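Peer 1: sequence isn't available, so here's the structure alone:
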């Protein structure tokens, strides 16, 4: 069962974001619209759900790798001392793999922040301050949807480049946090 689950997770992690967007647009948008009696299901909630489904396989895959890297001796020693399998998993294995699991979540968040295509397809692409059920435009989708017609040297084009710079700096901060976490766990 573990090998089949691993294969499914790897398959889901390799699916392009535009496919997630298409599935979200055809399945999730109508579902959210009907479930919450909305005029349109293309909203922030749908975008959050699509992003979650999209990055979860990556997080699971990297976390599983971190858990497999825990030395078997740790688990055997814990079991030999009388701990149950659940106690061993939560108190020994998960604790030893904590930095890898946290790193996977940080990297998954970085991927979600930079995502544009899936969000463009399911979020409604309306520039406003959203509620959970309102259409929304993410920073990445603003760049994708407006750059093609922003005149060279215009304020709009400069603003789009500024948005790109903000996104770049945010991803840089995420990566710096990941590096600090990795260095701290290597010293421990």
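Peer 2: Arrived safely. Keep in mind that this is a model prediction, so the values were computed, not measured.
Peer 1: drop to CA atoms for contacts and neighbour counts, all remaining ones
Peer 2: Will do.
Peer 1: mind listing the helices for this protein?
Peer 2: With DSSP state H applied, the chain shows helices at 2-13, 17-23, 29-35, 44-68, 72-80, 85-88, 94-96, 98-113, 117-122, 139-146, 155-187, listed in chain order.
Peer 1: what would these look like in JSON lines with mean neighbour count?
Peer 2: Formatted as JSON lines, the helices of the chain follow (neighbours: other C-alpha atoms under 10 Å):
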{"stretch": "helix 2-13", "mean neighbour count": "13"}
{"stretch": "helix 17-23", "mean neighbour count": "18"}
{"stretch": "helix 29-35", "mean neighbour count": "16"}
{"stretch": "helix 44-68", "mean neighbour count": "20"}
{"stretch": "helix 72-80", "mean neighbour count": "14"}
{"stretch": "helix 85-88", "mean neighbour count": "15"}
{"stretch": "helix 94-96", "mean neighbour count": "17"}
{"stretch": "helix 98-113", "mean neighbour count": "20"}
{"stretch": "helix 117-122", "mean neighbour count": "24"}
{"stretch": "helix 139-146", "mean neighbour count": "17"}
{"stretch": "helix 155-187", "mean neighbour count": "14"}
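Peer 1: comparison target below:
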């Protein structure tokens, strides 16, 4: 997407200012003193945002091209790897059939067999119901965690930021509430 020509002029004006004055002077020279200068600053922000958007779009296109190339290379390499792994596995299994303790080592790698643990496949719901029905509660884990939503709705925050349960008067350790200043929000019109 091409940048709006008006935004391009704003960027050119900013570039000229940068080249004419040292950066410290540029930062000190301008001060917003009214609606006109605020509008000028917002115009500059809009132009900078448009320039950043153009840069991101260009980068995204290039990333997509590079990713496409990388994916093609990875597929080709993975196909070759799978071919060689198949050849190695075929050979290794033939050798293992002859000698159960077979293993091999070359300057470029080793081929061995390793015992594996049995794989457990769970149907979580079915297994949980079965364990509950059989009364085997020892196989059920109960997860305890703080219900932050309910806590925020029901506690009181003291002036020093500590939190107290209003029903019992108990101060809840481990929670500190810090007031935040209002955040400045600038919306640049597109």
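Peer 2: Received the coordinates, thanks. Please read all numbers here as calculations on a predicted model, not as lab measurements.
Peer 1: TM value for the aligned chains?
Peer 2: Taking TM-score structural alignment, normalised by the length of structure 1 as the basis, the two superposed chains have a TM-score of 0.22; 62 aligned residues with a C-alpha RMSD of 5.0 Å.
Peer 1: scan structure 2 for its longest helix.
Peer 2: Determined from DSSP H, the single longest helix within structure 2 is helix 35-98.
Peer 1: after that one comes which helix or strand?
Peer 2: strand 104-106 (DSSP states H and E).
Peer 1: hmm, residue 104 of structure 2 is touching residue 110, no?
Peer 2: Yes. Taking C-alpha atoms under 8 Å as the definition, residue 104 of structure 2 is a contact partner of residue 110 at 5.7 Å.
Peer 1: list the contacts for residue 7 of structure 1?
Peer 2: Under the criterion of C-alpha atoms under 8 Å, 6 or more residues apart in numbering, residue 7 of structure 1 has no neighbours.
Peer 1: do you know how far it is from residue 141 of structure 1?
Peer 2: 31 Å (C-alpha to C-alpha, to the nearest Å).
Peer 1: again with residue 122 of structure 1
Peer 2: Residue 122 of structure 1 sits 11 Å away from residue 141 of structure 1, taking C-alpha to C-alpha as the criterion.
Peer 1: before we move on, what about residue 101 of structure 1?
Peer 2: For residue 101 of structure 1, the distance to residue 141 of structure 1 equals 29 Å [C-alpha to C-alpha].
Peer 1: again, but for residue 77 of structure 1
Peer 2: Distance of residue 77 of structure 1 to residue 141 of structure 1, computed by C-alpha to C-alpha: 51 Å.
Peer 1: next: residue 165 of structure 1.
Peer 2: Look at residue 165 of structure 1 and residue 141 of structure 1: by C-alpha to C-alpha, they are 14 Å apart.
Peer 1: what's the burial count for residue 156 of structure 2?
Peer 2: For residue 156 of structure 2, the neighbour count with other C-alpha atoms under 10 Å is 16.
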